[in-house]
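[1] could you work out the structure for the sequence below:
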Amino acid sequence: MGLPTAVVVGVGVEQGVGGAVCRRFAAEGYHVLAAGHTAAKIGQVVDAIRAAGGSAQAVVTDTTSETDVERLFDLAMTPGAGREPADLVVFNAGNNQVIDFRTLTAAQFESFWRVGCFGGFLVGREAARRLAPLGRGTVIFTGASGSLRGKPGFAHFAAAKAGLRMLSQSMAREFGPLGLHVAHVVIDGGINGERLRSVMPKMVAQRGEDGLLDVDAIAETYWQLHRQPRSAWAQEIDLRPYKESF
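    Predicted structure coming up:
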């Protein structure tokens, strides 16, 4: 028997949710396929995992490309080189930006939807096609505050995230009875990762200790979701710092 395989789509900087999820799965003995659109970033994640004694592979993937996603799952489901077919899939792709609704262009709106929602459809569909017939597996979608409510300047982001949430619910109802666990994680708060620290350092300082979500703590929840007994599956879980208002 080889190592079990996990697919994490939407891996960016090493100190981000995607990178933390990759590290957590690798620590549990998984061979991790780290998929993202920037070779240098996913390469850093893979190098860190290997340096710690884990197993990982970088796969440059455009999550909005049907061909790329199908190719990724062909790789994930083909045993070889000491690994087994995948049984764990995470869709973490997404982008965010404040844009005044009056200046929001059609191209911008479509771009956010394609990455945050359409990409989730492609990944979710391939996961269902490959895993549901086997009667096993976990598919986890990364959500956000925008999954539940649209705030000023975030109509494009909220539309994509709300669509992804509905996708996860429909998948869970359709494929849960077939043995495929589909879950959606609402990350309701700022994430203490490399992106926020570089873009908004003052906000990070103001929030203080435990005022932001820790990426490794988020990754721990993803692992716990995968390990849930099938008699008590969670379809949706929300995460926030204890200081966060909601």
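[2] every contact and neighbour count from this point should use C-alpha atoms.
    Will do.
[3] all strands for the protein, in order.
    Assigned by DSSP state E, the chain shows strands spanning 3-9, 31-36, 55-60, 83-91, 138-144, 181-187, 191-192, 213-214, 236-239.
[4] distance to Gly124 and mean neighbour count added to the ones you listed, as CSV?
    As requested, the strands of the chain are exported to CSV (distance: least, C-alpha to C-alpha, whole Å; neighbours: other C-alpha atoms under 10 Å):
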stretch, distance to Gly124, mean neighbour count
strand 3-9, 11, 25
strand 31-36, 15, 28
strand 55-60, 18, 22
strand 83-91, 8, 24
strand 138-144, 7, 25
strand 181-187, 9, 25
strand 191-192, 24, 20
strand 213-214, 26, 20
strand 236-239, 16, 16
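[5] and the residue nearest the centre of the chain?
    A centroid search over the chain (C-alpha atoms, centre = their mean) returns Asn92, at 2.1 Å, as the residue closest to the centre.
[6] which residue packs closest to that one, ignoring adjacent ones?
    Gly10 (4.7 Å; C-alpha to C-alpha, 6 or more residues apart in numbering).
[7] the one you found reaches Val69, doesn't it?
    No. With contact defined as C-alpha atoms under 8 Å, Gly10 and Val69 do not form a contacting pair (11.6 Å).
[8] quick one: Phe101 from Ala162, how far?
    Plainly put, Phe101 is 17 Å away from Ala162 if you go by C-alpha to C-alpha, to the nearest Å.
[9] quick one, which of those two is more surrounded?
    Shown here are Phe101 and Ala162; by other C-alpha atoms under 10 Å, Ala162 has more neighbours (21 against 13).
[10] show me which helix runs longest in the protein.
    helix 155-175 (DSSP state H).
[11] which elements pack onto that helix?
    Helix 155-175 is packed against helix 106-113, helix 119-131, strand 138-144, strand 181-187, with contacts defined by 3 or more C-alpha pairs under 8 Å, 6 or more residues apart in numbering; DSSP states H and E.
[12] to compare against the first, here's another:
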Amino acid sequence: MRRMASSIMARGVAATVGVGPKLGQSIIHKFARERYTVAILARNLGRLLRFVDEIAREEKAHVFVIRIDCPDFKSIREAFEGVLSLGFVKVLVYNAYYHPVSWNPTSFTDIKIDSLEKSLAISFLDAFRTNTTFFPTKQK
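    A predicted model of the protein is given here:
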């Protein structure tokens, strides 16, 4: 976990899993601007460090970067132990996805089954597993 911080009081933790250059970074800016402690969870931390430094400086926000590999449950558990150590998680945004290198199908039948399965696993099943494991609801 890498921390970039200032001395501003936070409203709680906003954790975002999967931060790309468009939607993910916009989400991070929004929560940093609203004075949340921001936890960024991503597989490739190297490409995020300049962006994280920029947000911490511009928004004067607490920003933490945590490595996660969504298909790996051990990685999910370790990452969320880090997130939960930051405080109460008020917002969880699951923005992870799988994009195969050779992703140029011209029709639905060109999609390879293994690529579809991995995409569904990362975008749906891992999100479900993360949410139900770390943020269980009470049974009535």
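[13] picking up where we left off before, so for Ala106 of structure 1, which of the strands of structure 1 sits nearest?
    strand 138-144 (22.4 Å; C-alpha to C-alpha).
[14] quick one: that closest one aligns where in structure 2?
    Counting by TM-score structural alignment, strand 138-144 of structure 1 falls onto no part of structure 2.
[15] surely Gly87 of structure 2 is in contact with Val13?
    Yes. In this structure Gly87 of structure 2 lies within contact range of Val13 using C-alpha under 8 Å: 6.3 Å.
[16] rewinding a little: any idea which of the strands of structure 1 gets closest to Phe175 of structure 1?
    strand 181-187 (7.5 Å).
[17] what's the angle from that closest one to helix 155-175?
    Counting by axes from the mean of the first three to the mean of the last three C-alpha atoms, to 10 degrees, strand 181-187 of structure 1 lies at 160 degrees to helix 155-175.
[18] Gln224 of structure 1: how many residues sit nearby?
    The burial count for Gln224 of structure 1: 10, using other C-alpha under 10 Å.
[19] I should have written Ile68 of structure 2 there, sorry.
    Ile68 of structure 2: 23 neighbours (other C-alpha under 10 Å).
[20] map it onto structure 1.
    Per TM-score structural alignment, Ile68 of structure 2 is aligned with Thr61.
[21] pull the contacting residues for that match.
    Ala35, Gly36, His37, Asp68, Val69, Leu72 (C-alpha atoms under 8 Å, 6 or more residues apart in numbering).
[22] which of those lies closest to Val204 of structure 1?
    Closest to Val204 of structure 1, out of all of the contacts of Thr61 of structure 1 and judged by C-alpha to C-alpha, is Gly36, at 25.9 Å.
[23] counterpart of that closest one over in structure 2?
    Checking with TM-score structural alignment, Gly36 of structure 1 has Ala42 as its match.
[24] got it, and Ala93 of structure 1?
    Match for Ala93 of structure 1 (TM-score structural alignment): Ala96.
[25] next up, the contacts around its match.
    Ala96 of structure 2 neighbours (C-alpha under 8 Å, 6+ apart): Val17, Gly18, Val19, Cys70, Ile122, Ser123.
[26] distance of it relative to Lys140 of structure 2?
    Counting by C-alpha to C-alpha - Ala96 of structure 2 and Lys140 of structure 2 are separated by 31 Å.
[27] likewise for Ser75 of structure 2?
    31 Å.
[28] the more surrounded of those two?
    Ser75 (15 against 3).
[29] just checking, the residue nearest to the centre of structure 1 touches Val7?
    No. With contact defined as C-alpha under 8 Å, Asn92 of structure 1 does not count as touching Val7 (10.5 Å).
[30] measure Val185 of structure 1 to Gly143 of structure 1 for me?
    5 Å.
[31] scratch that, Gly94 of structure 1 is what I was asking about
    9 Å.
[32] map the residue nearest to Asn92 of structure 1 across to structure 2 for me.
    Match for Gly10 of structure 1 (TM-score structural alignment): Gly18.
[33] most remote residue from the middle of structure 2, which is it?
    Structure 2, C-alpha atoms, centre = their mean, max distance from centroid: Thr109 (30.8 Å).
[34] burial check on His37 of structure 1, number of neighbours?
    17.
[35] that one contacts Asp62, doesn't it?
    Yes. Using C-alpha under 8 Å, His37 of structure 1 is in contact with Asp62, at 5.5 Å.
[36] list residues touching both of those two?
    Joint contacts of His37 of structure 1 and Asp62 (C-alpha under 8 Å, 6+ apart) do not exist.
[37] before we move on, the earlier item: got the contacts of Ala96 of structure 2 as TSV, with distance to Met4 of structure 2 columns?
    Below are the contacts of Ala96 of structure 2 laid out as TSV (distance: C-alpha to C-alpha, whole Å):
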residue	distance to Met4 of structure 2
Val17	17
Gly18	18
Val19	16
Cys70	23
Ile122	28
Ser123	28
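[38] tell me which of the residues you listed you also see in structure 1.
    Retained in structure 1 (both residues aligned by TM-score structural alignment, their matches' C-alpha atoms under 8 Å) from those: Val17, Gly18, Val19, Cys70, Ile122.
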